[in-house]
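Undergrad: Sequence first, then the predicted structure:
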Amino acid sequence: MEGPGSTPYVPALDGLRGVAVAAVLAFHGGFGWATGGFLGVSTFFTLSGFLITTVLLVEHDQHGRVGLRRFWSRRFRRLLPASLLCLAGVVVFGATVATAGQLAHLRVQVLAALADVANWQLIVSGTSYADLFAAPSPTQHFWSLAIEEQFYLLYPVAMIGLFAVARRTGDVRRTVAVGLGLAVAGSLLATALLQGAAVDRIYYGTDTRSAELTLGALLAVALHRRHLDGAGRRLAGSLGLAALAVTVVAWSRVDLADAWLYRGGLTAFALVSAALVAGAVHPGTAVSQALAWEPLRRLGLISYGVYLFHWPIFLWLTPERTGLGTGPLFVLRVLVTVGAAVASYALLERPVRARRVLAGREALVLAPAAALVVVVGAVVVTVPGRDAEPTFEEAQALVEAGDFTDAPVADLAATPPPADLAAAGRPEIALYGDSTALRLGLGFGGWVQASGLARGEGGVNELGCGLLPDDHFTRFRYDGEADAPDTCASVDEAWAADIAATDPDIALLVVGPWEVADWRDEDTGEWVHLGQPAVDDLVRRELDEAVDILSAGGAVVYLLTSPLIRIGTQDGVPPAFERPASDPSRMARFNAVLAEVADARPGEAAVVDLAGYLRSTPGGEMDPTLRPDGIHLTWDAATAISTDWLGPEILRRYLADRGPVATTAPATAATGSSPTTGP
């Protein structure tokens, strides 16, 4: 059923492939009517299990055995050539248009895709903080191909074992069915045991998704050497037609965030797909005739290439690069994808499968050579340059270690600081906040060391944690919906401990981007945001509490205003649509609440207008060279801002608030203290 050959060719099954890949394309096109299009992958799983099992059963009937070498060779010739071509394209994507965030992990992602373990790489790597602001990986879609390849590797071996048992029992159908039934039960058990884990573990896991393939295999066993006539064929056709209707509804109504999917729902949908396959495989039924429609059949023939090439093409052809709206852009993306898939099918895939090229030992030489070229390319394009921006994790390590030797501004001490600032007496400065504080701390820490006008041993920044979340708000909606990091619950204690340990003279608080997100009220289940009285009051209380903690040792607390943010910006290119948290009125309200708290606590807290300073620069508040992701300063920008304005401004404000102290000559960069922010 993979085509004319050892098993009968069923056009409707290619048509089903075409429908399934069309659903995936619509889902990735971002259409609201295709929120469940990702289930097209589940349909592929079930269809693959059915087809592969049919091939194995027919081979066992004809030869009394399964030839592993022949089986794996067919899979190799069917899947590897286009996969290598796609990964070569991904390397070119990385060398030309990939964002810094995409390049950061591209090497390991390409290697994982080559090794058919992309799904496990996604599980092991998890979602880093940077992923919240990064463009998707061009190899993201290889997770499903990895699951299928792992299935193709292990499943025929398991079937050989079941066939061996069947020789003793004398009943092939029952023996294989029992074995496959146990495999489905094991997959469901794995899903049950993983309840409470991250849903990505269930979604990407081979163990949890294998039931969808195995149910297709069970269908193949049930239908093998059985020819339904009359009532049986009508029943299969009716079930298939009903399954097609359910599938279309699911593709349009189900959402990836629906909890039931991860509680056995994906396996339940595989039952629907199995019914659809059962109807399609019987010519003459209504569902078989519908799916055998020639355009669908032809799309199904190239569905593997369409799936492979569509994702990097979709990432390449963005609204920003094309200037097109959703509908016209989708048409362009699909046309380019289909063109690439047709070319691959005609010039590469079909000739290799038919052994017109790469016959015999040629394949043994050229396939590894092609894979090596892809690997070398992935390594070369991901070698970081000297001026590469550190990741969040690297930035945190640099700040904790006080290592600013690679600061983009070569010599921060080249411009002597104003002499009057020495009267501040080298105060101890500590910086507290979220990831924006961390990025600012890279530059501010360098200024502290180079100027010798201040010291900085303390500070705490926690990725993903500002004043919110708290016990009442733990789930946010920013660029997607997620739970706040568990570490946020202990931020207050970490700040208090750091204040007690380092006793700074000045505490800088840098927050804002998390406070303007949508937050779910755990009592009502409603989504709320800054600008609503209840949230305004909560943020005001959290700011008051922060000032209490940071001023406990006598430090003066400077509250830095937050500039506007633009979520979804990639390498300075604005997003195709604005997220609610980017609404300027929300950040304006946050800064207003900030000022209210400072005004109510004279002598303890004061506002330092970072947002106003950025507005005064030539590129303005949203200058993409300062904040390429629309939120975080680059190291270069943080260094320039700290040197030109923020560091001296803090000391001037401190002198005005506390008065001059007896001073000695400022320390030089060589003897200056270490970082302004800590772990």
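TA: Sure, I can see it.

Undergrad: C-alpha from now on. contacts and neighbour counts both.
TA: Noted.

Undergrad: can you list contacts of stretch 126-145?
TA: 41, 87, 90, 99, 101-102, 106, 109-110, 113, 116-120, 122, 204, 308, 311-312, 315, 391-392, 463-464, 479, 567-570, 629 (CA atoms under 8 Å, 6 or more residues apart in numbering).

Undergrad: Repeat that for stretch 165-174.
TA: Contacts of stretch 165-174 (CA under 8 Å, 6+ apart): Phe163, Thr175, Val176, Val221, Ala222.

Undergrad: all helices for the stretch 551-679 of the chain, in order.
TA: 584-599, 610-616, 635-641, 647-658 (DSSP state H, counting those that start in this stretch).

Undergrad: Quick check: which of those is buried the most?
TA: helix 635-641 (a mean of 23; mean count of other CA atoms under 10 Å).

Undergrad: Check for me that Ala482 belongs to a strand.
TA: Yes - according to DSSP: H, G, I helix; E, B strand; the rest coil, Ala482 belongs to a strand.

Undergrad: Counting neighbours, what do you get for it?
TA: 13 (other CA atoms under 10 Å).

Undergrad: my guess is it meets Phe476, correct?
TA: Yes - because the distance of 5.7 Å satisfies CA atoms under 8 Å, Ala482 is recorded as touching Phe476.

Undergrad: Go through the contacts of stretch 165-174 and name the one nearest Asp548.
TA: Val176 (68.6 Å; CA to CA).

Undergrad: take the one below as the second:
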Amino acid sequence: MPDRVLDPPTVPIARLDRSSRPGRRVRPPERLRLTHRPALDGLRAVAVVVVLLFHGGVSWLPGGWLGVDAFFVLSGYLITTLLLAEHERTGSIRLGAFWARRARRLLPALLTVVATVLGCARWLVPPEELAALGPDALAALGYVANWRMLDRGDGYAVLTSAPSPLQHTWSLALEEQFYLLWPLLVVGALALWSARALLVGTLVAAAASAGAMALLYVPDAEPARAYYGSDTRAFGLLAGCALALVLSARRYRPGHAARRRWSPAVLAAAGVLAAALLLLDDVGPALYRGGLLLVVLAVAAVISDAEREPDGLTARLLSVPPLPRIGRVSYELYLWHWPVFLALDSQRTGLDGLMLLVARCAATIVLAELTFHFLSRPIRAGRWPRPGTVRPILTTLGATACVVIAALVLTTPPAPRPTTPDGPATALRTTGPSTLLDRPGRAPGPLRITVFGDSVAHSLAIGLPLVSGARVTNRALIGCGIARSGPVRNAARIQDPYERCPRWDAYWADGVRADRPDVALVVLARWEVLDRKLRGRWQHIGQPAYDAYLRTELARMIQVLTADGARVVLATAPYNHRYERRDGSLYPEDDPARMDAWNRMLVDTTRTHPDRVRVVDLGARLCPDGRYARDVDGIRVRSDGLHLTRGGVRDYLAPWLLPQLVGAAG
């Protein structure tokens, strides 16, 4: 993402002789001069604004995320021009000074944002997802966040968790990796070969990077490897590098007469960018198989036109106020916007749509301006680190250490109650008489209750208190419902079913034989209402073919659970608020109409098995006002929009649920 290489940006407007060799000072006819280019700030502004609008849920801008690629091209271009200018001016490149400038520009704001996120972690992140935030923070500070996103994998905890408040630092990581490696390559190439050889190598590497993206993209699968990889995204940065090498090697002077028309190449580039922003999303195969490369080339064409014609139409449009002013703080805007947008969601603010976007952008702008004026600019204007001065270095190391400690301490959740949901059954046993559970018509012994279902069932089972006279066994399969076809769309992400999920009936049958339950409690509250590919088409509950499929699976479920004589209790599903779209609206799977359809299907199932199956209205208990509720009667019952809290189960659900299970068994 955006790095402010110079503020205001400066670029060379002369040439670098392509025959530069070690030990040979070449004086081109016109030396490279660094001059202010407001148009580049303007392009930064456009890039960061479309990113903010995209993350704010503006529906007519599905390609707004491409603003990040514009930053990649800009960074590659500006960094390379600075390196070439220094080499032409002095005959060498001082790598230490270069990296110190990057640290002085990037680290203060990053440390501030990461520290703020960690300080607000327990308010911002659900408790069950808190542990992942510490490694996210360390990855952000170490500039390996893009690989952290990949290392988190595609397991259930990742695919069903909310986005990390530091997820956006993946692009910063990619750029910092570039800042570390590219200057070394430039120094080596100019010492051993020439600028022309460096250009050829850059073009070859860019083509290889774009090819790697195309090869690693898998249709109908999560494109994380192609999206986050340093190798697969490097071509954006390398395109900017190549542009800098080309413009620096050509003999030209900026035009003095303002051009009133765009060239055909610039018109084509503008058309490509407009079409990409308005039409492209981030999942289409065309995008990863050449589409992104085309966008990158279009951005490079715009930069080239603005640089070659600083008085031309492109440069003048990009220099229109307030674009240059916004561009100067684009790094801070980008850093703050993502955690702010996550914190200010519709549930916390009561806003949605345009008003939510305005509130988010206003908060982001305030924080960005404060950071820029009182932190970034003063530090950048100083001469830190000066030779022989260690205090600033120690200060930075100390600040980083404090943030690292915070990442380890503030994101450590309370020790969980030991459970083994995917291994042997977890049984909660007590002995002794119980007034609650003593009832006529049943042989002496503890009431045997087995909980079946998905992760919501698991959160219920592990939260039930130890009750004398009862044995509760947890047979929930985390990440699995009874719908076994796949893949599914979960918050717009495509996910294949876990290997065990299609065999849920075999697992449940084993549990019934092992536990011989008096009552089989079933809680299914997510997977049945997701979009699912069935017989080659995406379908969902409410469509006749999919409803018929679910009824077949429900019939199989009842057959398995009643095989040993157990009574079956089906819990209706509550409304969920697991994720929000970028504009604050719900994803389709959290639409109350889908949950209503599923609950009606559960009730219909009891009518076909009136002697063996009954329903408890868990949905109404958790949503007494007919809508999603995080707190009921002053008790936090759900923290992540889906799963149950232990305190909520113990203090609010158990006193209501256990008597109904007793009644079902009798």
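TA: Ah, there it is. All values reported here derive from a predicted model rather than from experimental measurement.

Undergrad: are any of the contacts of stretch 126-145 of structure 1 buried, and which?
TA: 41, 87, 90, 99, 101-102, 106, 109-110, 113, 116-120, 122, 204, 308, 311-312, 315, 392, 463-464, 479, 567-570, 629 (16 or more other CA atoms under 10 Å).

Undergrad: These in strands, which ones?
TA: Using DSSP state E, no member of those falls in strands.

Undergrad: Distance-wise, check the residue nearest in space to the middle of structure 2 relative to Trp336 of structure 2.
TA: Central residue of structure 2 (CA atoms, centre = their mean): Pro163, 4.4 Å from the mean position. According to CA to CA, to the nearest Å, Pro163 of structure 2 stands 15 Å off from Trp336 of structure 2.

Undergrad: just Asp305 of structure 2 next, same as before
TA: From Asp305 of structure 2 to Trp336 of structure 2 the distance is 31 Å (CA to CA).

Undergrad: same thing with Ala269 of structure 2?
TA: Taken as CA to CA, the span from Ala269 of structure 2 to Trp336 of structure 2 is 30 Å.

Undergrad: In terms of neighbours, single out the busier of the two.
TA: Trp336 (29 against 21).

Undergrad: With adjacent residues omitted, what lies nearest to the more buried one?
TA: Spatially, and ignoring its direct neighbours in sequence, Trp336 of structure 2 is nearest to Thr364 (5.8 Å; CA to CA, 6 or more residues apart in numbering).

Undergrad: my guess is Pro504 of structure 1 is in a strand, correct?
TA: No - applying three-state DSSP, one finds Pro504 of structure 1 to be coil, outside a strand.

Undergrad: Tell me how many other residues crowd it.
TA: The burial count for Pro504 of structure 1: 26, using other CA under 10 Å.

Undergrad: for Asp200 of structure 1, same thing?
TA: 14.

Undergrad: Surely it touches Ser125?
TA: No - under the criterion of CA under 8 Å, Asp200 of structure 1 is not in contact with Ser125, lying 10.8 Å apart.

Undergrad: Check which residues of stretch 267-278 of structure 2 are buried.
TA: Applying 16+ other CA under 10 Å to stretch 267-278 of structure 2 flags Ala269, Ala270, Val272, Leu273, Ala276, Leu277 as buried.

Undergrad: Then stretch 147-167 of structure 2?
TA: For stretch 147-167 of structure 2, by 16+ other CA under 10 Å, it's Trp147, Arg148, Met149, Leu159, Thr160, Ser161, Ala162, Pro163, Ser164, Pro165, Leu166, Gln167.

Undergrad: And these, which two are furthest apart?
TA: Largest pairwise distance in these, by CA to CA, is 19.3 Å, between Trp147 and Thr160.

Undergrad: residue boundaries of the helices in the stretch 401-550 of structure 1?
TA: Under DSSP H, counting those that start in this stretch, the stretch 401-550 of structure 1 gives helices at 435-451, 491-502, 533-550.
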